[in-house]
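Visitor: have a look; sequence and predicted model below, questions after that.
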Amino acid sequence: MAQMPARRLLVTGGAGFIGSAVIRYLINETDHHVVNLDKLTYAGNLESLAAVDGSERYAFERVDICDQAEVDRVFREHHPDLVMHLAAESHVDRSISGPAEFIQTNITGSYVMLEAARQYWSGLEGPAKARFRFHHISTDEVYGDLEGTDDLFTEETPLRAEFSLFRLQGEFRSPGARLEPHLQVAGGDHQLLQQLRPLSVPREADPAGDPQRGGW
């Protein structure tokens, strides 16, 4: 199978767990150029991208997706062919204790990204305009729980976003195609240490702590 011609990808939230894995794959396994746009909140960790940081095909922009002027600048300077929008606030407990951040990032931030992409796309011509894509990567939790354990989500599955309302609101601002990863995280490096398994398993194996990860 012929490989897709090299493109310029803009990845938001690229310092997060999923975003960093996407970028490592793109740099290590393809010829694409990648711009990582990330605010670097508690969930962002540039150490997860240390293996690709020296690549001439990788660039990092510390930008808040809610900052319209900065997002517009990134589009103008890097001329992406494709946007992968992963940046979002997550974790149900945080959405309950601090909903304002979720509204700002997941709803307003998604609107800013869509508007910046629309304006940028409007200025493109010919093949560049035809091949431009915007993929909004979300979460299967916007569908709620399925009734049967063997059931599958489809495009026609009713939306029941009791625990992902802010992500769902952001999706409603994306009229085009969506890429929705369904992942089961079982272990490995680059995980967020606030979660139970990434924190408890290394502690059990090394009670003294790992200096490279900041100890416990």
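Guide: Okay, I see it. Numbering: from 1, shown residues only.

Visitor: hey, let's count contacts and neighbours off CA atoms from now on
Guide: OK.

Visitor: ranges for the strands of this protein?
Guide: Applying DSSP state E to the chain gives strands spanning 8-12, 33-38, 58-62, 82-85, 133-137, 178-179.

Visitor: how much space between the residue most central in space within the chain and residue 105?
Guide: The centroid of the chain falls nearest to residue 86 when counting by Cα atoms, centre = their mean (2.0 Å). Per Cα to Cα, to the nearest Å, residue 86 is found 11 Å from residue 105.

Visitor: do you know which of the strands of the chain lies nearest residue 162?
Guide: Among those, strand 133-137 comes nearest to residue 162, with 18.7 Å by Cα to Cα.

Visitor: quick one: contacts of the closest one?
Guide: 81-86, 117, 171, 174, 176-181 (Cα atoms under 8 Å, 6 or more residues apart in numbering).

Visitor: again, but for stretch 91-106
Guide: Identification of contacts with stretch 91-106 by Cα under 8 Å, 6+ apart yields 65-66, 87-90, 163-164, 166-167, 169-170.

Visitor: how far does that stretch stretch from start to finish?
Guide: Its first and final residues considered, stretch 91-106 spans 12 Å by Cα to Cα.

Visitor: so residue 84 sits right up against residue 9, yeah?
Guide: Yes: counting by Cα atoms under 8 Å, residue 9 is a contact partner of residue 84 at 7.3 Å.

Visitor: who has more neighbours, those two?
Guide: Taking other Cα atoms under 10 Å, residue 84 and residue 9 do not tie; residue 9 has more neighbours (24 against 21).

Visitor: distance check, residue 37 against residue 62.
Guide: 6 Å.

Visitor: out of those two, which sits in the busier spot?
Guide: When neighbours are counted by other Cα under 10 Å, residue 37 and residue 62 differ, and residue 37 comes out ahead with 24 against 13.

Visitor: so how far is residue 207 from that one?
Guide: 35 Å.

Visitor: equivalent analysis for residue 54, please.
Guide: For residue 54, the distance to residue 207 - Cα to Cα - is 33 Å.

Visitor: hold the first one in mind and look at this next one:
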Amino acid sequence: MKILVTGGAGFIGSAVVRLAVSRGHEVVNLDALTYAACLENVAPVADSPLYAFEQADIRDPEALTAIFTRHKPDAVMHLAAESHVDRSIDGPGAFIETNVMGTYNMLQAARSFWEGEGRPESFRFHHISTDEVYGTLGPTGQFTEETPYAPNSPYSASKAGSDHLVRAWHETYGLPVVLTNCSNNYGPYHFPEKLIPVVILNALAGKPLPIYGDGSNVRDWLYV
């Protein structure tokens, strides 16, 4: 299978790339190489004949169309996104441009490819989202696939918007999609501004540990 992975030089995307190549899949890594991306994350597979890299921005629809035409993927795993809550508060515009408009561009490019001649019969568009779209659940709350969206930050609102676009492209155009909402991820190659690395590095350096709210917040953590 040939998989087009967006954001494949980022934390989660690079883990997907490394695993997919190790299991014998062809992978096309599409990444704009913004501040949180690093090609060293995929160094273990960079020389594999199964691996290809395309530096492109999902905000550039012409570049996306060219990549679909050139590589003809069997599946897309869309991970490229602005993902830091604090940054979204300081600059929400970048989150709308990348997470909403970028996903729209990806859906349009995927739809055009899927509707064209010679499309793979098993083509899928897998959109990776976040459980933050469900908002605050309270001390005993839980969410399911039917839980209403209630985003609380510009980041989670932008991801909720992108989720709705993915669903709409399936319902309107029949595009085969999969949408997943995972909890907080951690593990190797984690970008140092995220909570787990910050806590570890601050503790090692004898610096204060960041506390959000009154410290009673609870999050699920998913190993990448």
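Guide: Now that the structure is in, tell me what you want to look at. Only a predicted model underlies this, so the values are computations on that prediction, with no experimental measurement involved.

Visitor: on that earlier part again, the contacts of strand 133-137 of structure 1: which two are farthest apart?
Guide: 117 and 181, at 22.0 Å, using Cα to Cα across those.

Visitor: the more surrounded of those two?
Guide: For residue 117 of structure 1 versus residue 181, neighbours defined as other Cα under 10 Å are more numerous around residue 117 (20 against 11).

Visitor: alignment lookup: the residue nearest to the centre of structure 1 to structure 2.
Guide: In structure 2, the residue matched to residue 86 of structure 1 (TM-score structural alignment) is residue 79.

Visitor: quick one: residues contacting that match.
Guide: When contacts are counted by Cα under 8 Å, 6+ apart, residue 79 of structure 2 touches 5-8, 12-13, 127-129.

Visitor: can you rerun that using 6 Å?
Guide: Going by Cα atoms under 6 Å, 6 or more residues apart in numbering, residue 79 of structure 2 touches 6-7, 128.

Visitor: with residue 184 of structure 2 instead?
Guide: Contact partners of residue 184 of structure 2, counting by Cα under 6 Å, 6+ apart, are 221-222.

Visitor: then residue 72 of structure 1?
Guide: Counting by Cα under 6 Å, 6+ apart, residue 72 of structure 1 has contacts residue 116.

Visitor: relative to residue 112 of structure 1, how far out is it?
Guide: 9 Å.

Visitor: what's the answer for residue 32 of structure 1, then?
Guide: 25 Å.

Visitor: same check on residue 204 of structure 1?
Guide: Relative to residue 112 of structure 1, residue 204 of structure 1 is positioned 43 Å away (criterion: Cα to Cα).

Visitor: which one's more surrounded, the two?
Guide: Comparing residue 204 of structure 1 with residue 112 by other Cα under 10 Å, the one with more neighbours is residue 112, at 19 against 10.

Visitor: counterpart of the more buried one in structure 2?
Guide: Superposed on structure 2 with TM-score structural alignment, residue 112 of structure 1 falls opposite residue 105.

Visitor: can you pull out the helices in structure 2?
Guide: 11-22, 61-71, 85-90, 92-95, 102-115, 154-173, 195-205 (DSSP state H).

Visitor: take those helices and lay them out in JSON lines including distance to residue 147 of structure 2.
Guide: Formatted as JSON lines, the helices of structure 2 follow (distance: least, Cα to Cα, whole Å):
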{"stretch": "helix 11-22", "distance to residue 147 of structure 2": "25"}
{"stretch": "helix 61-71", "distance to residue 147 of structure 2": "32"}
{"stretch": "helix 85-90", "distance to residue 147 of structure 2": "21"}
{"stretch": "helix 92-95", "distance to residue 147 of structure 2": "23"}
{"stretch": "helix 102-115", "distance to residue 147 of structure 2": "22"}
{"stretch": "helix 154-173", "distance to residue 147 of structure 2": "12"}
{"stretch": "helix 195-205", "distance to residue 147 of structure 2": "26"}
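
Visitor: nearest to residue 223 of structure 2, out of those?
Guide: With Cα to Cα as the measure, helix 11-22 is the member of the helices of structure 2 nearest residue 223 of structure 2 (9.8 Å).

Visitor: count of neighbours near residue 4 of structure 2?
Guide: If you count neighbours by other Cα under 10 Å, residue 4 of structure 2 ends up with 27.

Visitor: quickly note the distance from the equivalent of it over in structure 1 to residue 160 of structure 1.
Guide: The alignment partner of residue 4 of structure 2 in structure 1, by TM-score structural alignment, is residue 10. The gap separating residue 10 of structure 1 from residue 160 of structure 1 is 30 Å, by Cα to Cα.

Visitor: repeat for residue 103 of structure 1
Guide: Going from residue 103 of structure 1 to residue 160 of structure 1 by Cα to Cα gives 18 Å.

Visitor: the more surrounded of these two?
Guide: Using other Cα under 10 Å as the criterion, residue 103 of structure 1 and residue 160 rank with residue 103 on top: 20 against 15.

Visitor: mind checking how far the counterpart of that one in structure 2 is from residue 156 of structure 2?
Guide: The equivalent of residue 103 of structure 1 in structure 2 is residue 96 (alignment by TM-score structural alignment). Using Cα to Cα, residue 96 of structure 2 is found at 10 Å from residue 156 of structure 2.

Visitor: now do residue 222 of structure 2
Guide: Applying Cα to Cα, the value for residue 222 of structure 2 to residue 156 of structure 2 is 18 Å.

Visitor: same question for residue 109 of structure 2.
Guide: For residue 109 of structure 2, the distance to residue 156 of structure 2 equals 24 Å [Cα to Cα].
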